[in-house]
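S.K.: predicted model and sequence follow; I will ask about them next.
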Amino acid sequence: MRLGSTPRRSPAHRPPTRRPLARLSAVAAAAVLVVAGCVPQEGQGPGETPSTGQSDNGGAGSGDGTTDGTSGDGQELATLGTSAAKDLPTDPAEDPAYAAYYEQDITWGPCDDVEGGSELECGTLTVPMVWNDPGAGDIDLAVARHAASGNRTGSLILNPGGPGGSGVDFTASAPFLFSRPVVDAYDIIGFDPRGVARSAGIQCLSDEETDEYLAGTGDMGTEDPLEEGLAWMKRIAEGCQQDSGELLPYLDTYSAARDMDVLRAAVDSEQLDYFGYSYGTYLGATYADLYPERVGKFVLDAALDPSSTLDEISAGQAEGFELATDAFLEDCLAQGDSCPFKGEPAEANQQLQNFFDSIEAQPLETSDPQRPLTVSLAQSAVLLLMYEDGLWQVGRDALAQGMQGDGSALLQIADLSSERQPDGSYKGNGMFAINAINCLDHPGIADQEWQAKEAERLAAEYPTFGPSMGYGATMCAQWPVPPLREPAPISAEGAGPIVVIGTTGDPATPYRWSQSLAEQLDDAVLLTFEGNGHTAYGRSGGCIEEAVDAYLLEGTTPQDGLTCSSGG
């Protein structure tokens, strides 16, 4: 059923009014991490075929789910290692060797280090570090609960995406994310996945080094931008290896999905009720494939296509963010004099490129004399704004200030993107965890010459962010652990019905990925939000929310093909 327009948001779905930058902070915490990389880096651009001397850990294909070590167009993929969590001889929930994990209870107490977490309770869940060797040591996962405020019907597990997003921090936003009836009925539970934030979070650079990395100001001893990017990736990999080398091979999504089954047992649920955003759809689909009989109510919003290779993900995002930039500029021009860009959309796009070029030549002064706005930071800020069209006014104002010579507002947005705090420390470790997880989960094309040609194509076709999204597989070649998973469809036969949601103007997870996942799953329905920005639930104006809430609260499966519009 197609709804040509959406109803006004009902009181049950209306979130409290928040200041624009406060709202932006919530967006940053929930969805800032791009699936294929943390932020645009100056060192990831087109150019000569790199000579890395590293193993061939590569990037993309047609996403048809071939499982013979090649991409859909016949290109050879990187050589794979083996996940310790994919294939186990027994169901751990029924195996005495795992009984101590599955029989544990979470001791809930205050959340002392969660901003806005006064309504939360926090605890710890212990899981095996190596799933096929439960005697090899443990990991303690941080868990948070927003207890049901009414008649409790169960627990709803969340993942905010990333990979690398903190589910503990995200759960503090539960009253803003969900309608009152859902908050009344469910204990809403988030966790920091292994290697993320409070759950044995990996650390790879000092705060000072991270500043240099994000600003693109570190002297890596090379004049070539690509070689500089490779040097940074190697430096990050070496730092991660030194800090967390024992853990790095076990940060794949298969392992995280196994952990989630222990969490299911710890909250006394026979089936897992789950809401995953962005990368969280990949984690949820992986769980459903491993444990189809334990799938309860599952909502996967802004899907990642499991059959995609790393380069295909990069290409999809380069296109998605280019289209989002075009939509932002068209909207800006429609505002008249308040828009810092002038003329036709193509002219506005060129003005934005010229602005970036000018900052690359001469960084802008900011309110912090020690931190000028570099082109890397400016692009990070603009990229973050593409996640939420409700923040485009913030973007217009920040860009207007920047084009008048003051980079303070854009720097503030860039800092929100990386979770940099006023004292110079970083709240999370998402920019490192995303590399650790993605490089394990997504192999790509091993041919370095192909990589160079693909990088040139992305830069030419998608000039805003395409130059920073090439060579993903080459970057992962620096990682100390090989990829562990083939790109392949997920059917989760026996699970369902699963609700998949896609947004037509989603820059980070293009709509066709949600279509693809819904087609792959054995029993799924696809909901479509016609709008801009990343994810749909909580942003659609009421239509998507009402359909999903009826599913969560009453078990009413939405009609497959339901389409909601952001228009009035």
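M.R.: Nice, thanks for sending it over. Please read these numbers as outputs of a predicted model, since none were measured by experiment.
S.K.: going by C-alpha atoms from here, please, whenever you check contacts or count neighbours.
M.R.: Noted.
S.K.: S566 and P467, how far apart?
M.R.: Counting by Cα to Cα, to the nearest Å, the gap from S566 to P467 is 31 Å.
S.K.: helix, strand or coil for Y274?
M.R.: strand (DSSP: H, G, I helix; E, B strand; the rest coil).
S.K.: now do the longest helix seen in the chain: which elements does it pack against?
M.R.: Counting by DSSP state H, the longest helix found in the chain is helix 310-334. Packing contacts for helix 310-334, counted by 3 or more Cα pairs under 8 Å, 6 or more residues apart in numbering; DSSP states H and E, involve helix 345-361, helix 392-403, helix 472-476, strand 498-505.
S.K.: switch to 7 Å and redo it
M.R.: Helices and strands touching helix 310-334, as assessed by 3 or more Cα pairs under 7 Å, 6 or more residues apart in numbering; DSSP states H and E, comprise helix 345-361, helix 472-476.
S.K.: one more structure, for comparison:
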Amino acid sequence: MRSRSRNSLLLALSAAACATALTVPAHAASTPHPGGLDWRPCTAENSAPGTECATLPVPLDYRKPGGPTVDIAVSRLRSDRPKARRGTLLLIAGGPGGSGVGDVAQQGEKVRKATKGVYDVVGIDPRGVGGSTGADCGVSADDRQLVDFRAWPRPDGDISEGVARARRVAEACARNGGDVLRSLTTRNEARDIDSFRKALGEDKLSAVGVSYGTYVGAVYAQMFPERTDRWVLDSSADPDPTRVARGWLANMSQAAEDAFPDFARWAADPARGEERLAERAEDVRPMFLALAAELDRKPRTFKDTGHRLTGNVLRQSLQMSLYDRERYPTVARLMRAARSGGDGPLTVADPYPEPLSQRDAAVFAGVVCNDVAWPRDVSSYERAVAADRARYPLTAGMPASITPCAFWKDRPAEKPTRITSQGPSNILMVQNLRDPSTPHRGALKMREALGDRARLLSVDAGGHGVWLDTGNACSDRAVSRFLVTGQRPAGDTLCKAEAPESPEAPAQRSK
């Protein structure tokens, strides 16, 4: 499903919501779970016809169910086959910061068709996101530029600028974030989903979680196992409760290495025409590394924004482009422009013309820093970055670098959730072998944690996101069949490239 949920496991980069994006303040309410929802037509542009939106008040703090509430934006696309309807299918967005309401607006009709109308398709904007009560840390625009917010090290590996920025962001969140920011956790998103289930009048939900949404889905299935029906986790990460997002970031180094050969083969294909970068795929990697190093020494300037094209901007563009083959031309054009002679401004478009929104920055920082405690010793990040740069030059140490969590004022209010094998066997995992964000080895950790509750369908493909996304007929058919009929593969299976007719024999799990 092509949507904002695929942009990053750890950072949503665009806005797409059916409901208003205005911040709604917390307010008192006599009942946290209304008996119904006031559904009205969604007004967002490009919403699927018939999509409805509503607002659900939920407790700001579930330990105080009669206290202040926050508003959660929700949406629904009803089944177009009422007699065939069997339940409700929730689209759990990625991020943190993705909009489930936006996913229904953009993808609801496609999902409804793939599942033969047996579900109402619904979405939720997590607290802080889209039409829900907003989050805002008051971070400066300079500190919200993506290539800075993600703490790419300097060309020599120094992270002192990233350390200072991480401290500023953490201090801004402590000053300005308030109770809403402190409430941003994966466990609270799971509770909000269950409040939505109650408001819908459903005994159980089915769901498709993508990217970070797989962790939300796994946490919900751990907290409310009896409320899960048919559960799909698409592009999962390692759920190790001691590391959570820190581990997800660290795994992106290997993930980029896994995915790069797909880009290299594409960039050497004669069919690329003017976008072709080399005659042989094996020449693309040294070309990229040399170009990034040259831009470290001598950045170029974008004519449209005046921003600099540095080595780290090029690396960032590559890392994000690996998510989807449709993005390959963006980094190819950037490389060709940067390799052109002269010192004049570049006419190619700046891939990151605007800073992250305040909401994206706040939700990212809030969720990943509230979920689990991060190391506070700066020297530990310096050592990790040095080792990561040497082993994975494509990402130059960024995945191991420091975040605002190192300076977060509040310790986590709850222990992170440990995903276990206790619960119904009703989960289908689906994962690309060469995922640039959530590597296959991380998904194997999720599979191991779930035990017999899950089956893993691996796909011989690159990119981030599988169902209705890669064009692989085998995986699309298997996921859709499970959602419609409940039938899963008998064991872990592999879908070959080129859309074979059926899954192959059980795949070997790597250690």
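M.R.: Received the coordinates, thanks. These figures come from a predicted structure and were not determined experimentally.
S.K.: TM-score for the pair, please.
M.R.: The TM-score (TM-score structural alignment, normalised by the length of structure 2) is 0.82; 470 aligned residues with a Cα RMSD of 3.2 Å.
S.K.: which one of S566 and P467 of structure 1 has more residues nearby?
M.R.: P467 (25 against 17; other Cα atoms under 10 Å).
S.K.: what residue in structure 2 is paired with the more buried one?
M.R.: Counting by TM-score structural alignment, P467 of structure 1 lines up with G397 in structure 2.
S.K.: so who does that match touch?
M.R.: Listed by Cα atoms under 7 Å, 6 or more residues apart in numbering, the contact partners of G397 of structure 2 are P153, V385, A386, D388, R389.
S.K.: so the fourth one sits in a strand?
M.R.: No. According to three-state DSSP, the state of D388 of structure 2 is helix, so it is not within a strand.
S.K.: ok, and the closest non-adjacent residue to the aligned partner of it in structure 1?
M.R.: Using TM-score structural alignment as the criterion, D388 of structure 2 maps onto L458 of structure 1. Take L458 of structure 1 and drop its neighbours on the chain: the residue closest to it by Cα to Cα, 6 or more residues apart in numbering is G466, 4.8 Å away.
S.K.: do the same with M469 of structure 1
M.R.: M469 of structure 1's closest residue in space is S314 (Cα to Cα, 6+ apart), at 5.8 Å.
S.K.: gap between that neighbour and I490 of structure 1?
M.R.: Distance from S314 of structure 1 to I490 of structure 1, by Cα to Cα: 20 Å.
S.K.: who has more neighbours, these two?
M.R.: Using other Cα under 10 Å, the more surrounded residue of S314 of structure 1 and I490 is S314, with 28 against 23.
S.K.: didn't that one look like it was pressed against Y471?
M.R.: No. The criterion here is Cα atoms under 7 Å, and S314 of structure 1 misses it with Y471 at 8.9 Å.
S.K.: before we move on, the earlier item: tell me how many other residues crowd the residue nearest to L458 of structure 1.
M.R.: By the other Cα under 10 Å criterion, the neighbourhood of G466 of structure 1 contains 27 residues.
S.K.: so what's it up against?
M.R.: A318, L458, A459.
S.K.: as CSV, these with neighbour count and distance to L24 of structure 1 would be great.
M.R.: As requested, the contacts of G466 of structure 1 are exported to CSV (neighbours: other Cα atoms under 10 Å; distance: Cα to Cα, whole Å):
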residue, neighbour count, distance to L24 of structure 1
A318, 27, 22
L458, 24, 28
A459, 21, 28
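S.K.: so which of those residues is the closest to T374 of structure 1?
M.R.: Using Cα to Cα, A459 is the member of those that lies nearest T374 of structure 1, at 19.7 Å.
S.K.: if I look at the closest one, how far off is G466 of structure 1?
M.R.: Counting by Cα to Cα - A459 of structure 1 and G466 of structure 1 are separated by 5 Å.
S.K.: now do the helices in structure 2.
M.R.: Using DSSP H, helices in structure 2 cover 100-114, 146-149, 160-176, 178-182, 186-200, 212-223, 245-267, 284-297, 311-321, 328-339, 358-371, 378-391, 440-450, 473-485.
S.K.: and those: which comes nearest P57 of structure 2?
M.R.: helix 186-200 (9.0 Å).
S.K.: for that closest one, the distance to its chain's centre please.
M.R.: With Cα atoms, centre = their mean, to the nearest Å as the basis, helix 186-200 of structure 2 stands 19 Å off its chain's centre.
S.K.: how big's the offset between that helix and structure 1?
M.R.: Following the fit onto structure 1, the mean deviation recorded for helix 186-200 of structure 2 is 0.8 Å by mean Cα distance after the TM-score superposition for structure 1.
S.K.: can you tell me what G366 of structure 2 aligns to in structure 1?
M.R.: Using TM-score structural alignment as the criterion, G366 of structure 2 maps onto A436 of structure 1.
S.K.: residues touching its match, list them.
M.R.: L248, L251.
S.K.: same thing but at 8 Å, please
M.R.: L248, L251, W479 (Cα atoms under 8 Å, 6 or more residues apart in numbering).
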